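A.B. asks: With the input below, show me the fold.
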Amino acid sequence: MIALLAGLVGLLLGAFGVLAFRLSERQRRHQIEVAEPTIREGAAEVLSVVGRAYVIVDVIDGVVRASPGAYAYGLVRGHTVVHKELLELTARVRRDGVIEERQLELLRGPFGQGTIIVQVRVAPIGDDYILLLADDRTEITRTEAMRNDFVANVSHELKTPVGALSLLAEAIEGAADDETAVRRFAQRMQKESSRLGALVQDVIELSRLQSADVVQTGTAVDLNPVVAEAVDRNRLTADSKDIEIVVGGSIEEKVYGDPDLLMTALRNLIDNAIRYAPEHSKVGVGMRMREGLATISVTDQGPGITAEEQDRIFERFYRVDAARSRQTGGTGLGLSIVKHIISQHGGEVSVWSQPGQGSTFTVRLPEMDQAEQDAEAGAPPAEPNKKGANGAREQGVTA
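C.D. replies: Prediction:
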């Protein structure tokens, strides 16, 4: 009898335990369902077509939902909003209930390498959630900044020779009876007008490059006559400084592009070498094919360029030595034109230099493959070869 009672008690205890477990599970599921964020029906579909990255956060700034773009921009990591600037915006919107919009420059990546500029719009959704919409404005903002800098730089550069011409004209008028002074001022005017003309020509060239479409208008180009013409156009300047231009090598394969633009780029490179080379020296121009790349190197015996300045010499209006550039008549646009043209042709331009050891500028352009040459012979121009432009630096002809 006692054993029977013990068995019944054990059975009741077991049943009670199972019932308690089920009640606990049901309660836990209910709590999970309550805690699970609920977003209005259709909201996700709407957000997916707005064309902007989005993040939805809850009352404690936990990420409820985020688009792939938000992760790609580095705004969200895991279930956390990365940047404190965004969290400050969400806190303000949650407190005031007013939509806010800001343009922010935020660190990008876990190590803070690089930045991204985003236009952020923050708005409340119901009582529990905050929506962040983000649009990447990095490229647009940087392009606008470059345009503004360019306009400012052009204005400054034009002001110098124009002001000089005005002052020299006044000086000539005041020294009309002094023939020696008039001749001296007239020579200065001629120099400043030449500098002004070169600057205007370079600005026009840059403007023309912006609208050039090498893909649509290009053709098969033999670089040997292009290099020969670029050298010929610099003969007069070289002779005035008793500089010998030494040309060596040849390029057997053709490249796809615009021969006039390529000639302009190479002419500017050679002109730059002549300007900075000392009198009675040599400028070397070397050509060769290497690993599917047409390589042209221009070497001078000038003062050289420090490693710190080599990263900036292709910027518009940047001069390594501003005083010397004024003496040589440089505009600060030549190398930027070179880089722009070579980039349009799918190539690259690089520099090797050390102070006191001269400089070597190397242009690499991808050769046309046979299919492109066949299409060029019997059909409208095809797209240029997309081969990479990675090769070892060529020294060219030793100057």
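
A.B. asks: C-alpha from now on. contacts and neighbour counts both.
C.D. replies: Will do.

A.B. asks: Let me know how buried the nearest residue in space to Pro68 that is not next to it in sequence is, in neighbour terms.
C.D. replies: Nearest-residue entry for Pro68: Ala53, 7.3 Å, with adjacent residues in sequence omitted and distances by Cα to Cα, 6 or more residues apart in numbering. By other Cα atoms under 10 Å, the residues close to Ala53 number 22.

A.B. asks: Looks like Ala53 contacts Ala72 (just checking).
C.D. replies: No. The pair Ala53 / Ala72 is not scored as a contact, 9.0 Å apart, by Cα atoms under 8 Å.

A.B. asks: Next, the structure of the following sequence, for comparison with the previous one:
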Amino acid sequence: MDSGWLVLLSVAFGLLVGAGFMALLHAAERRGSNAVDVVNPAVPDGVEQVINALDSAGVVLDPSNNVVTASPGSIAFGLVAQQTLVHPELIALVDKVRSSGEPVTTTVELARGPFGDASIHFLVRVARLGSRYILLLAEDHSETYRLEDVRRDFIANISHELKTPIGAISLLSEALDPAADDPEQVRRFAKRLHTEAARLTRITQEIIELSRLQAADTLRSAELLNVDHLIASAMDQNHVQAELRGTTLVKGGAKHVEVYGDESLLVMAIHNLVGNAIQYSLENSRVGIGVRVEDGVVEIAVTDQGLGIASDDLDRVFERFFRVDQARSRNTGGTGLGLSIVKHIVENHGGDVRVWSQLGRGSTFTIRLPEATPVASASQGDSR
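C.D. replies: Sure thing, here's the model as predicted:
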């Protein structure tokens, strides 16, 4: 009986030791699995799909700053190359977030690619992604900075443009009193006063007109207009200026073409182009106004035989107050707003304006507008 109990106790003890050993093995296995997860965890589910769907730049980095996944935008902007961040500024932000654990949002100006001087302004946000990874998001804000630069330039330019005639009027008015006994001097000063006042009025009117055009998204009232009539009106307004410079105005191309729009605005647009062509042409030269219709688009081209525009300036000629020849424009009374007004008038009519130019050969500005096509009536469309 005693020997039977001893056998049972031995078996029970063996089972207990075996169970304990298996429990230890399972515990060790779980700890090993957890250690592997800590050393080499996977990127959280769905993050890679979200990053790939971003239009902006998105990057996930591991502890060695290797790029685990990156959006197409981050590569297109030149932020990522060969699975690494390109810019030291971004690497410094990532390291800062990794050490502090706090997210960072800031603006950074970075070079676009390894060549050239072009740069991009980014709004960058860097934050932890889980316990191991870092998420970097960058959004291109270059357009915001560009618009701010345009606003500053506009204020600076308008201040300068207004200061010139206002200063001249002030000086001339002060000179009138001492010259009261000299009728010839008074007449000369009065003529200058009239010229400067007219220039100030013109600048003010063009600024008001440009502001009105920029505020209008669409035309409130449009009517059917004959392009021949629009061109004839614009040529008539520039007739005196053309005669003074010995410039011949020539019209050619398609006839009896029609567009929908505001007559006064379209005449102003063509007038500005013709006036510019005369102003920047050589004396005793020729300015041509041609009309063409193709695929439902009416093209009104104004061509001069002037000195032309440098290729670097072609993209800027429609900016407010930008003038290719600053000194010459000032002498001829130009404001630098004419082409900007043309651009906004044409865009408000659903068209666009283009420029071709070559130094020494002249320039061609082309207004492109939708052709007005007649709508058939129900009776005309009924074949019964």
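
A.B. asks: what's the TM-score here?
C.D. replies: In this superposition the chains share a TM-score of 0.75, using TM-score structural alignment, normalised by the length of the second structure; 346 aligned residues with a Cα RMSD of 3.7 Å.

A.B. asks: Tell me which residues touch the residue nearest to Pro68 of the first structure, please.
C.D. replies: The neighbourhood of Ala53 of the first structure, defined by Cα atoms under 8 Å, 6 or more residues apart in numbering, consists of 66-70, 133-135.

A.B. asks: Show me what Ala156 of the second structure aligns to in the first structure.
C.D. replies: Under the alignment (TM-score structural alignment), Ala156 of the second structure pairs with Ala152 in the first structure.

A.B. asks: so Gly73 of the second structure makes contact with Asp55?
C.D. replies: Yes. Using Cα under 8 Å, Gly73 of the second structure makes contact with Asp55 at a distance of 5.9 Å.

A.B. asks: Tell me which of those two has more neighbours.
C.D. replies: Legend: neighbour count by other Cα under 10 Å for Gly73 of the second structure and Asp55, higher for Gly73 (22 against 12).

A.B. asks: Confirm the more buried one sits in a helix?
C.D. replies: Yes. Gly73 of the second structure: assigned to a helix according to DSSP: H, G, I helix; E, B strand; the rest coil.

A.B. asks: and Thr247 of the second structure, how far is that from Phe365 of the second structure?
C.D. replies: In this view, Thr247 of the second structure and Phe365 of the second structure are 17 Å apart by Cα to Cα, to the nearest Å.

A.B. asks: repeat for Leu359 of the second structure
C.D. replies: Separation of Leu359 of the second structure from Phe365 of the second structure (Cα to Cα): 15 Å.

A.B. asks: Same drill for these two, tell me which one is more crowded.
C.D. replies: A direct count of neighbours by other Cα under 10 Å for Leu359 of the second structure and Phe365 places Phe365 higher, at 23 against 12.

A.B. asks: Map that one onto the first structure.
C.D. replies: Counting by TM-score structural alignment, Phe365 of the second structure lines up with Thr362 in the first structure.

A.B. asks: a helix runs through Asp315 of the second structure, doesn't it?
C.D. replies: Yes. Under three-state DSSP, Asp315 of the second structure falls within a helix.

A.B. asks: could you pull out the strands for the stretch 101-250 of the first structure?
C.D. replies: Applying DSSP state E, counting those that start in this stretch to the stretch 101-250 of the first structure gives strands spanning 115-125, 129-136, 219-221, 244-249.

A.B. asks: quick one, which of these is nearest to Glu25 of the first structure?
C.D. replies: The closest of the strands of the stretch 101-250 of the first structure to Glu25 of the first structure is strand 129-136. By Cα to Cα, the value is 28.3 Å.

A.B. asks: what does the closest one rub up against?
C.D. replies: By Cα under 8 Å, 6+ apart, the surrounding residues in contact with strand 129-136 of the first structure are 52-59, 70, 73, 90, 93-94, 116-125.

A.B. asks: from these, which would you call buried?
C.D. replies: Neighbour counting with 16 or more other Cα atoms under 10 Å marks 52-58, 70, 73, 90, 93-94, 116-125 as buried within the contacts of strand 129-136 of the first structure.

A.B. asks: Mind listing what's buried along the longest helix seen in the first structure?
C.D. replies: When the first structure is parsed with DSSP state H, its longest helix is helix 138-174. Neighbour counts using 16+ other Cα under 10 Å place 138, 154, 157, 161-162, 165, 168-169, 172 of helix 138-174 of the first structure among the buried residues.

A.B. asks: Could I get these in CSV, plus columns for distance to Leu106 of the first structure?
C.D. replies: CSV is the format used below for those (distance: Cα to Cα, whole Å):
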residue, distance to Leu106 of the first structure
Thr138, 10
Val154, 31
Glu157, 34
Pro161, 41
Val162, 42
Leu165, 47
Leu168, 50
Ala169, 52
Ile172, 57
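
A.B. asks: Show me which of those is closest to Arg28 of the first structure.
C.D. replies: Nearest member of those to Arg28 of the first structure, counting by Cα to Cα, is Thr138, at 46.3 Å.

A.B. asks: so how far is Ala3 of the first structure from that closest one?
C.D. replies: Distance of Thr138 of the first structure to Ala3 of the first structure, given as Cα to Cα: 82 Å.

A.B. asks: closest to Arg195 of the first structure among the buried residues of helix 138-174 of the first structure?
C.D. replies: Using Cα to Cα, Pro161 comes nearest to Arg195 of the first structure of these, at 7.1 Å.

A.B. asks: distance of the aligned partner of that closest one in the second structure from Ser329 of the second structure?
C.D. replies: Under the alignment (TM-score structural alignment), Pro161 of the first structure pairs with Pro165 of the second structure. Separation of Pro165 of the second structure from Ser329 of the second structure (Cα to Cα): 14 Å.

A.B. asks: swap in Ile278 of the second structure?
C.D. replies: Ile278 of the second structure is 12 Å from Ser329 of the second structure, by Cα to Cα.

A.B. asks: the more surrounded of those two?
C.D. replies: Taking other Cα under 10 Å, Ile278 of the second structure and Ser329 do not tie; Ile278 has more neighbours (29 against 16).

A.B. asks: Okay, strands next: where are they in the stretch 251-399 of the first structure?
C.D. replies: Using DSSP E, counting those that start in this stretch, strands in the stretch 251-399 of the first structure cover 255-257, 282-290, 293-300, 348-353, 359-366.

A.B. asks: Determine which of these approaches Phe111 of the first structure most closely.
C.D. replies: With Cα to Cα as the measure, strand 348-353 is the member of the strands of the stretch 251-399 of the first structure nearest Phe111 of the first structure (28.7 Å).

A.B. asks: Buried ones in that closest one, by neighbour count?
C.D. replies: 348-349, 351-353.

A.B. asks: Check stretch 100-108 of the second structure too.
C.D. replies: 103-104, 108.
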